[in-house]
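[1] I'll drop the sequence and a predicted model, then ask my questions.
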Amino acid sequence: MDCLRSIRKNRWKGPRKLKKITVLVVVTSFLLIVSFADTSDDCRFPAIYNFGDSNSDTGSVSATFGRVTLPNGRTFFGKPSGRYSDGRLLIDFIAQKLELPFLSAYLDALQPYFRNGANFAAAGSTIQPFDVKLLEAGFNPLTLNIQLSQYEQLKDRTNELYNQAKTSKIKSNLPIPEDLSKALYTLDIGQNDLHFFLTTMKVDQVKPSIPPIINQFALAIEKLYQEGARKFWIHNTGPIGCLPVLVIAYPPKPGDADQNGCIKSFNEIAQEFNKQLKDRVSELRTQFEDALLLYVDIYSAKYTLISEANKYGFVSPIEYCCGDHDINCWNTAIVNATNAVCKDASKYISWDSVHYSEAANHWIANRIVDGSFSDPSIPLNKACRKPL
């Protein structure tokens, strides 16, 4: 009876509180929608400037050290495209999502087009400065520092040429100077640094080598910020222990293989690298309050695909389409070795034991562009404005 009286006495309080809560939720949701509204007038990236390694190289190494030959490029382009894949890379799908043309490699002198950005990524590049040991291990000198120098030169030359140009035709292939601060700056690098460490030292020696690399990565972001960059799309590194080239060369010891056949200890190093990178990006956010730094968890996106390969129509993630134990698909020798190339690359996650196939890149791109793997969780096509 006392309980009934209490209910009657307070029967209107609940609904009133509920009304207030409902109004608050609706208003908050409305503000969030307005904050991330996708309008063609004020929420569009005019350009992309990309820095990285072979995962996003669209022609730098091909133009500099020798053309990347067929069968690379066969699926989408139908010809060599400068990419270490049968088709498009993540950076290509990102450009398409933003309704921008594919990025021209900065080092490709033939028909360059930089109005909508440029790609400085180069296969074999590292975050750490280049030295003799890296050269002996097969990596190239186009490190992240060099890529930043190339960007600075592009920026300086653009300002000079724009001021000197007397016709619109001369300007048509150049970046628009005021667009540089409005562009998206993407970074996808670090895999080669870990590859170098894991293949030249014991696994337990690698962890102490990570902090200096993260420092170099952070300095690159700081330098780009000082040059006017304000919107960053930063990829962490993928599950390196799942690359077929490493699984074959360094078969996991008992207890060191996961359910997908990947090398657990190698993936743990990648996860440690990613943890430190995420922490540093978080610190940079407090330092650069007027910038938007999106940390994209490529590792989780790729590992999800690897773990559910059969579900999405792929063969075992340790298999690869192009090359075999004697022929590496990234070498020119593969041109005449057609028997070493699979018929349907779309069934493979790995194209050549190191790089992902177009089908895998497409799957991953579809998962990351909506912001579900990003911190903060902002869709790519809404990232041109910092949230309120």
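    Received it, and whenever you're ready, just let me know what you need.

[2] Could you use CA atoms for every contact and neighbour count after this?
    Fine.

[3] ok, Ile269 to Arg67 distance?
    From Ile269 across to Arg67, the span is 33 Å (C-alpha to C-alpha, to the nearest Å).

[4] between these two, which one's more packed in?
    Shown here are Ile269 and Arg67; by other C-alpha atoms under 10 Å, Ile269 has more neighbours (22 against 17).

[5] what about the more buried one, distance to Tyr250?
    15 Å.

[6] now swap in Thr304 and tell me
    23 Å.

[7] Sticking with Lys294, tell me its helix or strand.
    If you look again at residue 294, you'll see it is Leu, not Lys. strand 292-296 (DSSP states H and E).

[8] for that strand, packing partners?
    Strand 292-296 is packed against strand 231-235, helix 264-287, strand 374-375, with contacts defined by 3 or more C-alpha pairs under 8 Å, 6 or more residues apart in numbering; DSSP states H and E.

[9] and the comparison structure, right after this:
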Amino acid sequence: MFLLSYSNLSSSTMKILAVLLMTMSFISLGFSEKVASNSSDSDHPYEAIFNFGDSLSDTGNFLSSGALAFPVIGKLPYGETFFRHATGRCSDGRLIVDFIAEAYGLPYLPPYLKLTKGQDVHKGVNFAVAGATALDAGFFYQRGFGKILWTHDSLSVQLDWFKKFKRSLCTTRQDCDKYLKNSLFLVGEIGGNDYNYAAFAGGNINQLLATVPVVVEAITNATSELIAEGAVELVVPGNLPVGCSPLYLTLFQSQNKTDFDENGCMKSFNAFAQFHNKHLNLALDTLRNKNPHVRIIYADYYGAAKRFFHKPGHFGFSGETLLRACCGGGGPFNFNNSARCGHIGSKACTNPSIYANWDGIHLTEAAYRHIAKALIEGPFSHPPLRSSPFKIP
């Protein structure tokens, strides 16, 4: 991950920068496609899923693009819970996108950059790239900090990949419309890295807050482009409650009790996530009014995840471990930047299922499962997703 010197920053600036560290993107490795169900096609509300975003859903594109800065993601303990080997996912097991695919009887999405000739891609493809931004790389170069970007494969680049890829899916406009009408498009989570890079470059509070509208605009423009390509059902997620993350709780420890809510999460970090989510919701409302024939679904990641901290036992989590990472190098929240998960000095817990956080930044399979369940079964998708033929246990 990127590190920033905080010694010359004010306490208020430190708080806002911490929020902007959200969704740090790590390397992903590809894995073999696996079919989640053998049920007939008639049982499937969606024929395919197409995913765009960053490390919360990347299944191998970042690594395939040549970015090898964090190879630990390609070895155990990553992937230990479900796959029993490292898959490249930034977790101990499956991600939200994996559970969504399972719920609709579709295969896990193969990464676009690892597709092979003759591979069956009609059930969906993953275009997400760890480290990706909603804004194009040029935005950051114009402001003098483009060199710190992990990848240039921004959301618009991912859209270009899809447009090129679309030619292999269908030939006529009629065939494409019919096929895409029954496909689900996941547009993010994306945008967290845009704030990260600006923060690392020393942007002040006003500059960082001013970035929210242009980031949201980039997300909604991408959504609009997909609609123009034929998408009629799209899910656009908001940001997670980053103030509950071991990373932020470790880097920005405070002795002031008023900085924390009743669950021990930092208020300022979560406030920024909510600020982004509010602007995104308003923009999606405008987009819905322009496209009444399309279902644009807001996925409330924040609300779905915040429940863990209100009633951890209800979700199988331990209250004692809820703010700690399962895999890390020690400290109050088991996050040590010099001994991150997978590095020398780190150790994974014996039971990830009672932890919500995996490595200090990303969540465990258990947490991702509960979020996916909340999106599909309700009430954290607005409007609701189609009914799933398979229940997430």
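    Yes, it's here. Note that the structure is a prediction, hence the values are computed from the model and not measured.

[10] Could you get me the TM-score between them?
    The TM-score (TM-score structural alignment, normalised by the length of the first structure) is 0.77; 326 aligned residues with a C-alpha RMSD of 2.7 Å.

[11] wait, doesn't Pro45 of the second structure sit right on Ser387?
    Yes - using C-alpha atoms under 8 Å, Pro45 of the second structure is in contact with Ser387, at 7.5 Å.

[12] out of those two, which sits in the more crowded spot?
    More crowded of Pro45 of the second structure and Ser387, by other C-alpha under 10 Å: Pro45, with 17 against 14.

[13] Next one: the counterpart of the more buried one in the first structure from Ser181 of the first structure, what distance?
    Taking TM-score structural alignment, the alignment pairs Pro45 of the second structure with Arg44 from the first structure. To Ser181 of the first structure, Arg44 of the first structure is 13 Å away according to C-alpha to C-alpha.

[14] got it, and Phe288 of the first structure?
    For Phe288 of the first structure, the distance to Ser181 of the first structure equals 14 Å [C-alpha to C-alpha].

[15] show me where the stretch 1-150 of the second structure has helices.
    Counting by DSSP state H, counting those that start in this stretch, the segments of the stretch 1-150 of the second structure that form helices are 11-19, 61-64, 96-103, 137-142.

[16] Just send the ones you listed back as JSON lines, with distance to Gln119 of the second structure and mean neighbour count too.
    Shown next, in JSON lines, are these (distance: least, C-alpha to C-alpha, whole Å; neighbours: other C-alpha atoms under 10 Å):
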{"stretch": "helix 11-19", "distance to Gln119 of the second structure": "40", "mean neighbour count": "20"}
{"stretch": "helix 61-64", "distance to Gln119 of the second structure": "16", "mean neighbour count": "25"}
{"stretch": "helix 96-103", "distance to Gln119 of the second structure": "18", "mean neighbour count": "22"}
{"stretch": "helix 137-142", "distance to Gln119 of the second structure": "31", "mean neighbour count": "14"}
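
[17] Of those helices, give the one that comes closest to Lys166 of the second structure.
    helix 61-64 (17.7 Å; C-alpha to C-alpha).

[18] superposed on the first structure, where does the closest one end up, distance-wise?
    For helix 61-64 of the second structure, the mean distance to aligned residues of the first structure following superposition is 2.0 Å (mean C-alpha distance after the TM-score superposition for the first structure).

[19] one step back: would you check the span in the second structure matched by the strand holding Leu294 of the first structure?
    Taken onto the second structure by TM-score structural alignment, strand 292-296 of the first structure occupies residues 295-299 there.
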